[in-house]
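Colleague: generate coordinates for the sequence data below:
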Amino acid sequence: MKYNLKTPAVILLADGTVFHGKTTQPFDSNRKGEICFNTGMTGYQEIFTDPSYFGQIMVTTNAHIGNYGVNTDESESDSVKISGLVCKNFSFTPSRPNSDQSLEQFLSDAVLPVIFDVDTRALVSHIRKHGAMNAIMSTQIDDLKTLAEELSQHPSMKGLELSSKVSTKEAYTIGDKLSDHRIAVLDLGVKKNILRRLTSRGGYVKVFPYNTSFDEMMDWNPTGIVLSNGPGDPEPLPSAIEVAKQCIKNEIPTFGICLGHQIIALSVEIPTLKMHNGHRGINHPIQNLSTGKSEITSQNHGFTIDKSSTVNNPDVEISHVHLNDQSVAGIRIKNKPCFSVQYHPEAGPGPNDATYLFDDFFSLMSTAKVKA
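Modeller: As a prediction, this is how the structure comes out:
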């Protein structure tokens, strides 16, 4: 396949800032989304297929993207979920022996535009200073006014419900049918590695659509419920918030991850806030306040829960804090079998420091079953 690597392209930000680069393929249409960056040195395939990134243009801070190709088994969903990719150096020829195909072919099959040869250090610095904002990717470099008008019509991430765009349409089961641990997963944009972590511990898992009611999930007679990660603002998800309320009220062992963590917070009257530029990377330091130990974690979120409201909530205990900014990274509901974390204990990509949380969840289910 031949490429015209001299085809110029542009990234226009909502504040009028322009960054120039080149594209790997002609754009069928301009691509819009909230622009964000991830600091991970590896794991680009997992990032690009993570449903939590739906509706976002991804800027990679690592200088080389595509150098080890793509392996089908490493995708975190059934398709690419980002709106577009911006990078410095794009590698067309993978060097890893067990790669299935090049990243270029993988993204081309997904009809996902890539703009490379961009000054990503300047772009990331701009986002860090001015915050995450909407952006548009285009090859129409001579008509910025029209691009700005088109971009102005794109909705803000604040108030945007996106779980319905990535959740399963029908419930499905995986794992050991004879397991003592029947886990209902509310799919708000669940990553495959969360499901792997649950089934590898012997769980029998049923994944439900994002708007499934508590009663529908309980009809399956689960021993525990997981509220998954996902994209967008948590506030426009009233049915998920109601599920969390009922889980707590009925003392069902419950584990919230990322968006699921925010849903649990909202269910106990703790508000969520849009962050300046979010936490996205695979080396974020977290401290477990119970043990005093620190762990390196994988993170991907643009919203957080309000710390002062959490501290002042008599029914909630902060279990983990982010050591970079002291934001709330985990909570427990007092005297209830419910806990959650803002980060990704399943990794994929990232370190395995926090996988013990899945063991904690299984212990919680076992304890609840004994009491029953």
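Colleague: every contact and neighbour count from this point should use C-alpha atoms.
Modeller: OK.
Colleague: quick one: the strands in the stretch 151-300 of the chain?
Modeller: 172-175, 182-186, 204-208, 224-227, 254-257, 272-288, 294-305 (DSSP state E, counting those that start in this stretch).
Colleague: could you check how far residue 365 is from residue 70?
Modeller: 37 Å (Cα to Cα, to the nearest Å).
Colleague: all helices for the chain, in order.
Modeller: 44-48, 103-109, 120-130, 144-152, 163-166, 192-200, 214-218, 238-249, 259-267, 307-311, 356-371 (DSSP state H).
Colleague: just give me how far the longest one sits from the chain centre.
Modeller: Read it as helix 356-371. 25 Å (Cα atoms, centre = their mean, to the nearest Å).
Colleague: so for it, what gets flagged as buried?
Modeller: 357-358, 361-362, 364-366, 368 (16 or more other Cα atoms under 10 Å).
Colleague: show the end-to-end separation of stretch 217-228, please.
Modeller: 14 Å.
Colleague: which parts of that stretch are buried?
Modeller: For stretch 217-228, by 16+ other Cα under 10 Å, it's 217, 222-228.
Colleague: and the contacts of it?
Modeller: 181-190, 208, 247, 252-261, 263, 365, 369 (Cα atoms under 8 Å, 6 or more residues apart in numbering).
Colleague: let's see it at 6 Å
Modeller: 181-188, 190, 253-257, 260 (Cα atoms under 6 Å, 6 or more residues apart in numbering).
Colleague: among the residues you listed, which two are most distant?
Modeller: Taking Cα to Cα, the two most distant members of the contacts of stretch 217-228 are 181 and 188; they sit 21.1 Å apart.
Colleague: please give me the structure for this one as well, since I'd like to look at both together:
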Amino acid sequence: MNSILYLEDGTVFMGSSIGKQGIAVGELVFNTSMTGYQEILTDPSYAGQIINMCYPHIGNYGIDYSVSQSEKIQAKGIIVKNRYNNTSHYLSEDSFENFLLKNEIVGISGVDTRSITKKIRSHGTMKCVICSENESIYQIKNILKSYEYKNLVDKVSIKTIKHIAGNGPRVAVLDFGAKKNIINNLIDRKKCDITVFPYNTSYDKIMSISPEGILIANGPGDPKELENIIPTIKKIIESGVPTFGICLGHQLMCLALGGDTYKMKFGHRGGNHGVYDKDIQKGFITSQNHGYAVRESSLDKNEIVVTHVNLNDNTVEGIRHKTLPIFSVQFHPEGSPGPTESSYLFDKFLKSMTLVK
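Modeller: As a prediction, this is how the structure comes out:
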């Protein structure tokens, strides 16, 4: 069946429908990863977004449900050049097409994804519509105009407190849309006793478990929309409990420390982003997925050290406090998909708990 991709600037692409027949509206972004489409689609940080996959062949190794980063696809839709259903991988349990259908996700294939990526790079992220129904361009325009992507964290955060028993350190995870592999890293390394809290949990409730460490997780959207959470994070920082922020968690920690964030032109999304760690003077290839960044000039240099920088555009990729046991990074040290070279940061977090005792 034919399908239309309509961009906010009026550009129209014609292609073939994949997944569910219907309409999908979201923020158009691109991802440069060659593999990991399943992990990308199930990453809660992609809530509200339609992903343009730069790599042309998607679906060729099928679906292995064990690597999903949440219980379902979180993205609003997907755009691919070539969709493959003849999967070839010994771990494959399902086809890419069935995966989209089971999750009721609208997609489009057979379009020039390179051209779309170049347009996003030139003009910035924009809203778009994928439509496989018999709608006029006028109707599609109206659908696009009425769409707003707000309250995304509320849609992906856990709703009730979840305890994962372990005999290691007690860790509180503040869930803004945490990927599964973040939790797995804490379990695999020290068999941590983990309590996952909804994003809007009060400070007193979090501290009621007497955590030895607190992880402020990743998630979707604009950190400034979560201004009501900043006082809680500020109290966490001031508590002296070792705290580690990842992606959105990093941005929220910087806001709580008096810093500022801004929306990037097209963000960083992919598994090939070079980052330099100033503390250990080493470079790493990292997995990233964010459309906002911390403004370096807004950080108090008397209290905060910028520890990591992006080797492509020199944006802030990590910070630490000079006196408090807190640090954060903009990228994803757990990979999933992508490199895990920076997973040493989980060891750093776990070690900081023993130093504070």
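Colleague: which residues are in contact with the counterpart of residue 6 of structure 2 in structure 1?
Modeller: Alignment note (TM-score structural alignment): residue 6 of structure 2 maps to residue 12 of structure 1. By Cα under 6 Å, 6+ apart, the contact list for residue 12 of structure 1 reads 18, 135-136.
Colleague: residue 12 of structure 1 and residue 236 of structure 1: what is the separation?
Modeller: Distance from residue 12 of structure 1 to residue 236 of structure 1, by Cα to Cα: 28 Å.
Colleague: for residue 293 of structure 1, same thing?
Modeller: 35 Å.
Colleague: which one of these two is surrounded by more residues?
Modeller: Taking neighbours as other Cα atoms under 10 Å, residue 293 of structure 1 and residue 236 compare with residue 236 leading, 15 against 10.
Colleague: gap between the residue nearest the centre of structure 2 and residue 254 of structure 2?
Modeller: A centroid search over structure 2 (Cα atoms, centre = their mean) returns residue 45, at 3.2 Å, as the residue closest to the centre. Residue 45 of structure 2 sits at a distance of 18 Å from residue 254 of structure 2 (criterion: Cα to Cα).
Colleague: contact partners for the counterpart of residue 37 of structure 1 in structure 2?
Modeller: Applying TM-score structural alignment, one finds that residue 37 of structure 1 aligns to residue 30 in structure 2. For residue 30 of structure 2, the contact set (Cα under 6 Å, 6+ apart) comprises 51-53.
Colleague: what does residue 250 of structure 2 give?
Modeller: With the criterion set at Cα under 6 Å, 6+ apart, residue 250 of structure 2 makes contact with 328-330.
Colleague: with distance to residue 113 of structure 2 and neighbour count added, can I get the residues you listed in a markdown table?
Modeller: Shown next, in a markdown table, are the contacts of residue 250 of structure 2 (distance: Cα to Cα, whole Å; neighbours: other Cα atoms under 10 Å):
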| residue | distance to residue 113 of structure 2 | neighbour count |
| --- | --- | --- |
| 328 | 33 | 29 |
| 329 | 30 | 24 |
| 330 | 26 | 30 |
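Colleague: residue 321 of structure 1 matches what in structure 2?
Modeller: Using TM-score structural alignment, residue 321 of structure 1 pairs with residue 309 in structure 2.
Colleague: can you tell me how far its match is from residue 274 of structure 2?
Modeller: 9 Å.
Colleague: which one's more surrounded, those two?
Modeller: residue 309 (21 against 16).
Colleague: list the residues that contact that one.
Modeller: 275-276, 315-317.
Colleague: ok, residue 95 of structure 2 next?
Modeller: 62-63, 85.
Colleague: filter the residues you listed to the buried ones?
Modeller: 62-63.
Colleague: looking at the contacts of residue 95 of structure 2, spot the one nearest residue 105 of structure 2.
Modeller: Among the contacts of residue 95 of structure 2, and counting by Cα to Cα, the member closest to residue 105 of structure 2 is residue 63, at 15.0 Å.
Colleague: return the residue of structure 1 aligned against that closest one.
Modeller: In structure 1, residue 63 of structure 2 lands on residue 70 (TM-score structural alignment).
Colleague: name the nearest residue to that match, sequence neighbours excluded.
Modeller: residue 99 (5.1 Å; Cα to Cα, 6 or more residues apart in numbering).
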